[in-house]
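> What follows is a predicted protein model with its sequence.
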Amino acid sequence: MDITHNTSDIDNQDLQVESIDDHLLGKHIALCVSGGIAAIETPKLARQLRRHGARVTAYTTPDALKFVGQAALEWGTGREVITHLSGMAEHICMDDLVLVAPATLNTINKVYAGIADNPVTTLVASALGNHTPLLIAPTMHESLYNNPFLRQNLARASECNNLTIIAPRIGEHKAKLPHLDTLVAASIRTLSTHPLRGKDILITAGPTPVKIDDVRRITNVFSGRLGTLIAQEAHYAGANVTLLLGKTGLRPPEYVPTIFHNDYDEYTRNVFDALAKGQDIGIFSAAVADYSPETVAQGKIPSGGAITSIPLVPTRKIINDVRERYPDLYMASFKYQIGVSKENLLAIAQQRVAHGSNLVVANRAEDMVGSHHAYIVGEEGVIATPQTKHEIARMLVDSIGERYEQHQ
């Protein structure tokens, strides 16, 4: 990874962070910290936001500094912490986004009452008046989270079109701070101006095993990692994502709505159930079984040589059925080959485009040693040549965004 300063005034090597991507490049984020034990996570949160390109400034309530040191926040953000207001008018919100995490009951209720008595509540008051995007992550004991006056205030969030409540994780009788990647994803998604913002996207990933008997399956080596990254990128873009994922032990981000399938039959049902609810775009990266056993045995076939051969029959091509039933769906599909030339691979991808896929991601096993080289192919030919799974995900989502409106 490359080292990025995020802003030109951070030259101290110890304060620099490794760049993950540029989703927040050039964005100024005010990280508002109130007084709860979860405040100890905020230096790490600040650095994670910076890894995506953001410039982060921390604002604290007086009680916040009982839980997290000012020096730790200075290190995490790479800049001075706003602990009090002065003649420099720090309370006037000039940021692109305000993130209040953790947000205590006291701070939240002050915000809703219009009280501005410290750097956090005053900055938030200015942000609401400026219509600056505001994210609030309630974090407290469960008894406080269930306080009726707090719940009434949280339910009023829809009254402000620039305010979003990020739900906590509930456990150990606490409303816990969401995972840091969830807070970062919410920040990226909120600031997105991507063409796919608001679009409904179905993404499939991972294997679709076929049954031999009630215990055994035939499957493949694919984990669903690439499809999960595509779902993450689409979520960042602001799309409403549904991820259908084969069970391999891979855990998708908690912010991506995911439906797991055990086998080919479940996958098929899930695809058409999701499409029936209405989708603008389908990205079919699942490694769908091409063959299944001619018959499926009931129970468990005895071991010790009872199986000597397994006759196979072709499965239905799900993407063909999808195209036939949903002719207006914008589709991206995947094609993986072994032992073919680049020219033949691209010819196969073009045939897939001719038969209904708007875009095809094509790759060969020979090009995936030490990298994940692929070709994104459309009607006009090769439109991108990503070299990693992350690049495939980002370039595919961007390519769909550039072309979707023309498709309508």
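Here it is on my side, so go on. Remember, predicted model here, so these are calculated numbers, not experimental data.
> Please count neighbours and contacts with C-alpha atoms only from this point.
Noted.
> can you give me the strands in the stretch 51-200 of the chain?
Assigned by DSSP state E, counting those that start in this stretch, the stretch 51-200 of the chain shows strands spanning 55-60, 97-103, 134-138, 140-141, 163-165, 169-171, 174-176, 200-205.
> Tabulate those (CSV), appending distance to A286 and mean neighbour count.
Converted to CSV, those look like this (distance: least, Cα to Cα, whole Å; neighbours: other Cα atoms under 10 Å):
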stretch, distance to A286, mean neighbour count
strand 55-60, 37, 26
strand 97-103, 35, 26
strand 134-138, 34, 23
strand 140-141, 40, 21
strand 163-165, 33, 17
strand 169-171, 30, 13
strand 174-176, 34, 19
strand 200-205, 4, 26
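> hold the first one in mind and look at this next one:
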Amino acid sequence: MSVLSGKNILLGITAGIAAYKTANLVRLFIKAGANVKVVMTPASKDFITPLTLSTLSKNPVHSSFYNEEDENAVWNNHVELGLWADLFIIAPATANTLSKMANGICDNLLMATYLSAKCPVYFAPAMDLDMYKHESTIRSFKILKSYGNVMIPATSGELASGLVGEGRMAEPEDILSFIENDILEKLPLKGKKVLVTAGPTYEAIDPVRFVGNHSSGKMGFEIAKASAQLGAEVILVAGPTNEKAFHSFIKVINVTSAEEMYETAHQYFDEVDIAVLAAAVADYKPKNVSDIKIKKKEDTFSIELIKTKDILKSLGAIKKQQFLVGFALETNNEIENAKSKLKSKNLNLIVLNSLKDEGAGFGGSTNKVTFITDGDDIIQHDLKTKAEVANDILNQILKQIHA
């Protein structure tokens, strides 16, 4: 999965011959999983048609504040476009537009959107050799970089004038790669490893039956996804679940029993920086497991249960520099029980769920949690989707790590 997956990308196109390449650029962004909208300068329509770009992006293309040919036209809100975008890429960026960007000259929709944007801005220059080397253009580059804009360097090659040299816009594939790499390098968990456990465990009674619980694994999978999106290499140890992980940074290891999850978590714990144990591990398992299916003969049937190994406590006992997160699902004395678990298991953070809260707990797509830190802070959150809760957990981890 690309780091651009799910991102809203606004592509700004200016009047350079390289504009013809933007059709392929839109396709690459879409293939990477991004949502794409296009804003053009009026003159850029001489180089590529809005129809082509709207067809590829599956969104209307904007080039003016309103359509003069339509008396009922709705105003194109540059502020809304700027706020919608997670990333704003201006390609090709001509010398004319770069100068306007550097000096705040707002005479078209693209420039108004640029001046309203709150997201990261990338620009890919495209112009002739002498223009690219001109002091005024170099000044524009320096000013835009000082604003925090990111330049995608032009390459050397044959130019529209027939000259050969620097000024050729980077190829669409290289623009995509540049942006992905730039985002990855800036992600807060770049170079970190995260261990996540998820789902239930099944404890065998016989080859057919087991002791289990109603955990869907969704919370753990969302935490793994959120970790990967922040740049981490994730080891996801998953009990039996229907959830799937679609991210190249996530390695899924499927297990069934608490014993298997214990062994796998210990196998990888030494090499990780953060461990989030979100799995609903069985507290007990059958003492004796039948090799054959137990027949239904008696009116009553008893199973002797013994404790499973406490994965969270055992990791807490051997942790060094790892940041360790546990979960507590409580029905009474929630805060007191969670604090006790935090201390006894040597955690840095515990995520408390209460079954008294509607929408929290197993099975659903929402959760309502309270964070308790090893600094004795108590942070309560409203009911949110599990994806939002996962982001809150990762943000809390980063906050404590960098405190």
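All right, it came through fine. Just so you know, these numbers come straight off a predicted model, no measurement behind them.
> Give me the TM-score for this pair.
TM-score of the superposed chains, computed with TM-score structural alignment, normalised by the length of structure 2, equals 0.61; 303 aligned residues with a Cα RMSD of 4.5 Å.
> want to try JSON lines for the strands of the stretch 51-200 of structure 1, with distance to A234 of structure 1 as columns?
Listed next are the strands of the stretch 51-200 of structure 1 as JSON lines, based on distance: least, Cα to Cα, whole Å:
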{"stretch": "strand 55-60", "distance to A234 of structure 1": "23"}
{"stretch": "strand 97-103", "distance to A234 of structure 1": "20"}
{"stretch": "strand 134-138", "distance to A234 of structure 1": "20"}
{"stretch": "strand 140-141", "distance to A234 of structure 1": "31"}
{"stretch": "strand 163-165", "distance to A234 of structure 1": "19"}
{"stretch": "strand 169-171", "distance to A234 of structure 1": "23"}
{"stretch": "strand 174-176", "distance to A234 of structure 1": "26"}
{"stretch": "strand 200-205", "distance to A234 of structure 1": "8"}
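> Can you tell me which of those strands is nearest to P327 of structure 1?
strand 200-205 (15.2 Å; Cα to Cα).
> hmm, who's touching the closest one?
223-228, 230-231, 234, 239-246, 274-275, 278-287 (Cα atoms under 8 Å, 6 or more residues apart in numbering).
> how far apart are it and its match in structure 2?
Compared with structure 2 after fitting, strand 200-205 of structure 1 deviates on average by 0.9 Å (mean Cα distance after the TM-score superposition for structure 1).
> And the contacts of the helix or strand just after that strand?
Next in sequence after strand 200-205 of structure 1, counting helices and strands by DSSP states H and E, comes strand 210-211. By Cα under 8 Å, 6+ apart, the list of residues contacting strand 210-211 of structure 1 from outside reads 217-219, 263-265, 289, 291-293, 296.
> What's the match for A237 of structure 1 in structure 2?
Using TM-score structural alignment as the criterion, A237 of structure 1 maps onto L230 of structure 2.
> Run a quick neighbour tally on its match.
The tally of other residues near L230 of structure 2 (other Cα atoms under 10 Å) stands at 20.
> Quickly note the distance from it to P50 of structure 2.
Per Cα to Cα, to the nearest Å, L230 of structure 2 is found 35 Å from P50 of structure 2.
> And Q322 of structure 2, by the same measure?
52 Å.
> Run through the helices of the stretch 51-200 of structure 2 in chain order.
Here the stretch 51-200 of structure 2 has its helices, by DSSP state H, counting those that start in this stretch, at 78-84, 95-103, 109-116, 129-133, 135-146, 172-186.
> In JSON lines: these, plus distance to A154 of structure 2.
Below are those laid out as JSON lines (distance: least, Cα to Cα, whole Å):
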{"stretch": "helix 78-84", "distance to A154 of structure 2": "25"}
{"stretch": "helix 95-103", "distance to A154 of structure 2": "12"}
{"stretch": "helix 109-116", "distance to A154 of structure 2": "21"}
{"stretch": "helix 129-133", "distance to A154 of structure 2": "9"}
{"stretch": "helix 135-146", "distance to A154 of structure 2": "12"}
{"stretch": "helix 172-186", "distance to A154 of structure 2": "10"}
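> Out of those helices, flag the one nearest T308 of structure 2.
Comparing the helices of the stretch 51-200 of structure 2 under Cα to Cα, the one sitting nearest is helix 172-186, at 39.7 Å.
> Number of residues surrounding whatever residue of structure 2 lines up with R316 of structure 1?
Superposed on structure 2 with TM-score structural alignment, R316 of structure 1 falls opposite K309. Per other Cα under 10 Å, the neighbour tally for K309 of structure 2 reads 18.
> what do you get for E358 of structure 2?
Neighbours around E358 of structure 2, by other Cα under 10 Å: 11.
> Then S399 of structure 1?
Residues near S399 of structure 1, counting by other Cα under 10 Å: 17.
> For G33 of structure 2, which of the helices of the stretch 51-200 of structure 2 is the nearest?
Among these, if distance is taken as Cα to Cα, the winner is helix 172-186, at 12.1 Å.
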